[in-house]
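Novice: give the three-dimensional model of this entry:
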Amino acid sequence: MKKDNIVLEKSFRFAIRIIRLYQRLKETQHEYTLSKQMLRSGTSIGANVREGNNAESKADFIHKMGVAQKEADETIYWLELLKETDYLTINEFDSMYHDADELLKLIRSIIPTAKNNR
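Specialist: The predicted model follows:
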């Protein structure tokens, strides 16, 4: 993985955190439904960023970043549900939310830049 691609690196690191959180929720709290949804959307962010990084066209890149943006927002939704149902502590939520929100903002800034550079 190239180290100079910030969104690629951050989305990969976030996916690792999501996987570890999912494993903990599954093992210690026996929570499978919400956390599985969080796992899917949280790891999909990086997968779509990586696909966008290898896009065939600028339009394809913008589309993949748009999907990554939706997945980041969905991940925040699942994190909020897990917090409100007491599966996540405030500290766990705050830490994960901060990273997810940072990714969402980063992706949201990439999309208009890419559109303007078409």
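
Novice: when you work out contacts or count neighbours from here on, use the C-alpha atoms and nothing else.
Specialist: Will do.

Novice: from Val49, how far out is the closest residue to Gly52 other than its chain neighbours?
Specialist: Leaving out its chain neighbours, the residue that sits closest to Gly52 by CA to CA, 6 or more residues apart in numbering is Phe61, at 4.5 Å. Separation of Phe61 from Val49 (CA to CA, to the nearest Å): 9 Å.

Novice: for comparison, sequence B:
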Amino acid sequence: MSGEKDGIDNPVREKSFAFAIRVVGLYKYLVNEKKEFVLSKQLLKSGTSIGANVEEGIGGISRKDFRAKLSIAYKEARETKYWLKLLHATDYIDEKAFDSMIEDCEELLKILYVIVKKAGE
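Specialist: Predicted coordinates for the structure are as follows:
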């Protein structure tokens, strides 16, 4: 499976990696500036897991394996959305940061949903 999906120009791979970098940056801010250690750790785990599962899926040995890993990536993106909303609602991140991060997360969710649906056909 990796041959057809392992190209360098892979939008979901690129977007999930870029999102993970943003999540790491937000995590550092939350820990260093806001002294928040619990919610931020949850965000770090789920937000970086999206790209890790995409990468595993790309390297999958079958269509079923690919779909399973991208389904996990989708679920991790949903979880990340939850943590972002909670951090915003509890005033750990401001409106501007929240809007930017949630927009990227929503974009990943849409892409992953389409991929998982098509892989299941």
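
Novice: so how far is Lys10 of structure 1 from the residue nearest to Gly52 of structure 1?
Specialist: Counting by CA to CA, the gap from Phe61 of structure 1 to Lys10 of structure 1 is 18 Å.

Novice: try Lys105 of structure 1
Specialist: Per CA to CA, Lys105 of structure 1 is found 12 Å from Lys10 of structure 1.

Novice: what segments of structure 2 are helices?
Specialist: 2-5, 11-32, 39-58, 63-89, 95-119 (DSSP state H).

Novice: check those for me and report the most buried one.
Specialist: Scoring those by mean neighbour count under mean count of other CA atoms under 10 Å gives helix 39-58 as the most buried, with a mean of 22.

Novice: that one aligns to what range in structure 1?
Specialist: Under TM-score structural alignment, the alignment places helix 39-58 of structure 2 onto residues 34-53 of structure 1.

Novice: mean shift between the matching stretch and structure 2?
Specialist: Mean deviation of stretch 34-53 of structure 1 relative to structure 2 after superposition (mean CA distance after the TM-score superposition for structure 1): 0.2 Å.

Novice: show me what that stretch is in contact with.
Specialist: 7-8, 11-12, 14-16, 18-19, 22, 25-26, 60-65, 67-69, 71-72, 74-75, 78-79, 81-82 (CA atoms under 8 Å, 6 or more residues apart in numbering).

Novice: same deal with stretch 83-93 of structure 1?
Specialist: Stretch 83-93 of structure 1 has contacts (CA under 8 Å, 6+ apart) with Leu25, Gln29, Glu31, Leu79, Glu80, Leu82.

Novice: export these to JSON lines and tack on distance to His98 of structure 1?
Specialist: Shown next, in JSON lines, are the contacts of stretch 83-93 of structure 1 (distance: CA to CA, whole Å):
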{"residue": "Leu25", "distance to His98 of structure 1": "19"}
{"residue": "Gln29", "distance to His98 of structure 1": "23"}
{"residue": "Glu31", "distance to His98 of structure 1": "22"}
{"residue": "Leu79", "distance to His98 of structure 1": "11"}
{"residue": "Glu80", "distance to His98 of structure 1": "12"}
{"residue": "Leu82", "distance to His98 of structure 1": "15"}
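
Novice: start and end of stretch 56-63 of structure 2, how far apart?
Specialist: Stretch 56-63 of structure 2 end-to-end distance (CA to CA) = 12 Å.

Novice: count the neighbours of the aligned residue in structure 2 for Lys115 of structure 1 for me.
Specialist: Aligned by TM-score structural alignment, Lys115 of structure 1 pairs with Gly120 of structure 2. Neighbourhood size, Gly120 of structure 2 [other CA atoms under 10 Å]: 12.

Novice: distance check, the residue nearest to Gly120 of structure 2 when sequence neighbours are not counted against Lys41 of structure 2.
Specialist: The shortest distance from Gly120 of structure 2 to any non-neighbouring residue, by CA to CA, 6+ apart, is to Arg67 (7.0 Å). According to CA to CA, Arg67 of structure 2 and Lys41 of structure 2 sit 27 Å apart.
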